[in-house]
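> what follows is a predicted protein model with its sequence.
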Amino acid sequence: MTTFTASDIPDQSGRTVLVTGANSGIGRAAARALAAKGARVVLAVRDVTKGKDAAATMTGDVEVRRLDLADLSSVRAFASDFTEPVDVLINNAGVMIPPFSRTADGFELQFGTNHLGHFALTNLLLPRIRERVVSVSSMGHRAGTIGFGDLNWERRRYRAMAAYGQSKLANLLFTSELQRRLARAGSPVLAMAAHPGLAATNLFRPTGIRRAVEPFERAFVRLFGQNDDGGALPTLYAAVAGIPGDSYAGPGGFLEGRGAPKLVGRSAKAQDTAVARRLWEVSEELTGVVFPQLQDV
């Protein structure tokens, strides 16, 4: 069995890769690896100063642009200004189990950022995307349910982990429905998904009650997980490997926590085409962004 590492990434010269949330964690690691292989890499980040600090650690052609996925006006402005072709879009940015808060447009923060922001960005950029869209999900999708009756936690007692699971399940449903729509449109673009396993990224920053359990989380990740570079490998595999659309890549080791990337399974809920279609339609209504008319880039 072939083991995929960063050295297996083919030459990326002449290609443009856009990575959201690339100022830290697996996004930064993926961007660094692709830039080192010759890609022009655009770091789409909320904090431009941190983005520039990250870019300074990379070799090659690296650019920083501001994008706040928790604000649809920022997403629209970014997409309007980004007029050049994109070979690969990596929807990496995300938030994980924060205290309850809302986006600029009133959505629950995790659903609004992890799903709706990327949903809008992808569809707005899609006419300029030439090869792939990679969306980063999580093993946490298995605990998720799409609560159509209350997607934004307006009537239920807020449970941060359940909201996170909903957003990560949405990433996989979005990927599958996007691939179906691309295929029907006759587009060569492929939609992929990946998860990093247990990666010790800044998503594990302690907040509130989590400060008490953070040392145990860190110890667990050190034992069963991997660092940012290892966590980025499934994303890189999904971005460059010769695999079919709607593939889902994750670590091949114990409980998918660490190890070289391979194609992995997903929950039955993540394979529900009716739910995926309904989520797409609801997402169009919430964002005001629809699947575009496509033509050759």
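Here it is on my side, so go on. Remember, predicted model here, so these are calculated numbers, not experimental data.
> contacts, neighbours, all on C-alpha from now
OK.
> so residue 214 makes contact with residue 200?
No: if you go by CA atoms under 8 Å, residue 214 and residue 200 don't touch, sitting 11.5 Å apart.
> how far away from the center of its chain is the lengthiest strand in the chain?
In the chain, ranked by residue count with DSSP state E as the criterion, the top strand is strand 129-136. Computed by CA atoms, centre = their mean, to the nearest Å, the separation of strand 129-136 from the middle of its chain amounts to 10 Å.
> comparison target below:
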Amino acid sequence: MSEKWTTANIPDQRGRVALVTGANTGLGYETAKALAERGASVVLAVRNVEKGKQAAARMAGDVTVQALDLTSLDSVRTAAAALRSRLDRLDLLINNAGVMYTPKQTTRDGFELQFGTNHLGHFALTGLLLELMLPVPGSRVVTVSSTGHRIQAAIHFDDLQWERSYSRPGAYGQSKLANLMFTYELQRRLATHGTTIAVAAHPGMSSTELARNSPAALRLPLTWLSPLVTQTAAMGALPTLRAATDPAALGGQYYGPGGRFEIKGNPRLVTSSPQSYEVALQRRLWTVSEDLTGVRFPIGESKQTPVPSGSTATM
């Protein structure tokens, strides 16, 4: 393969079924579009079905739409049931959808919006769809995190829903740190099955609608600096696409832009924060997530020895 990984490196995806959340715009749209162009049957899992249909109409290939609102566990369960009834396999589950820096709000189930959408919604969806993936050799769960997992980030087990105080970047950082901890713990549990793997990715700084909720004091400088420090959504989707399709990818790996500070550039293997590799925290978050969502995965807890921080081997 060429040194700079691009969509040209995506292997033939014919015969594979992919589900991409938040696929009507931005990174999700570019991810779904590239997979469809390489022959995958792609399901756009979106909150706004009409916008999803409009996005599907702009893509070539076999593309369908599934209603999914990650802010509602009822919607997640309904979508998962519909998908289990219409699909006999799922090769790729790409947990892409997310919100960023939102004002203090809650999901329909009372969870803080960023944690509830970015982590708990995807946690539940993955658990409910995993039975479609476990029998499929080479299947992958790819969860999109962010460099924001390093910023004011911690899993606030004493106040997960930010009821005592609220910080937009802090809540976002918690949700993105949770995405990585979920990936690493999921991979540890999947390792004994030998079919499905869990991989993570981040897009660097990409020009999408995600930052629309940023405070005005931050949004204005970003507008001025955007041409210098951001990349297109198509470039930002490349780490996700590599995590999803590179034959050399291993479970528990993390892909991001290869440029300076991982802001932009073609995708490569990167490492996450030391905190994200703390196994005790990963397992505690998993248990809490099961309790909050009521979703139990069809795989048990692994007793495997954890992989050292930054390792590129499977967990």
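Yep, that arrived. Since the model is a prediction, treat every value here as computed from it, not as a measurement.
> superposed, what's their TM-score?
Their TM-score after superposition, calculated using TM-score structural alignment, normalised by the length of the first structure, is reported as 0.95; 290 aligned residues with a CA RMSD of 1.2 Å.
> how far is whichever strand or helix holds residue 174 of the second structure from where the chain is centred?
Secondary-structure assignment from DSSP states H and E places residue 174 of the second structure in helix 168-190. On the basis of CA atoms, centre = their mean, the separation between the geometric centre of helix 168-190 of the second structure and that of its chain is 9 Å.
> again with stretch 68-88 of the second structure
How far stretch 68-88 of the second structure lies from its chain's middle: 17 Å, per CA atoms, centre = their mean.
> next, the buried residues of it.
By neighbour count on 16 or more other CA atoms under 10 Å, the buried set for stretch 68-88 of the second structure is 68-73, 75-77, 79-80, 83-84.
> could you work out the most separated pair of these?
Greatest spatial distance in those: 71 and 84, 20.3 Å, computed using CA to CA.
> still on that earlier bit, onto which residues of the first structure does the helix holding residue 174 of the second structure map?
Mapped onto the first structure with TM-score structural alignment as the criterion, helix 168-190 of the second structure occupies residues 160-182.
> next one: stretch 270-287 of the second structure
On the basis of TM-score structural alignment, stretch 270-287 of the second structure is assigned to residues 264-281 in the first structure.
> hang on, the earlier thing: can I get the buried residues of stretch 68-88 of the second structure in CSV including distance to residue 234 of the second structure and secondary structure?
As requested, the buried residues of stretch 68-88 of the second structure are exported to CSV (distance: CA to CA, whole Å; DSSP: H, G, I helix; E, B strand; the rest coil):
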residue, distance to residue 234 of the second structure, secondary structure
68, 23, coil
69, 24, coil
70, 23, coil
71, 26, coil
72, 29, coil
73, 30, helix
75, 29, helix
76, 27, helix
77, 30, helix
79, 27, helix
80, 28, helix
83, 27, helix
84, 30, helix
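> more neighbours: residue 214 and residue 200 of the first structure, which one.
Regarding residue 214 of the first structure and residue 200, a neighbour count based on other CA atoms under 10 Å identifies residue 200 as having more, with 24 against 15.
> for that one, give me its contacts.
Contacts for residue 200 of the first structure were tallied using CA atoms under 8 Å, 6 or more residues apart in numbering; they are 25, 218, 221-222, 225-228.
> quick check: the gap between it and residue 257 of the first structure.
With the distance defined as CA to CA, to the nearest Å, residue 200 of the first structure ends up 11 Å from residue 257 of the first structure.
> so for those two, which residues contact both of them?
225-226.
> residue 212 of the second structure maps to what in the first structure?
In the first structure, residue 212 of the second structure lands on residue 205 (TM-score structural alignment).
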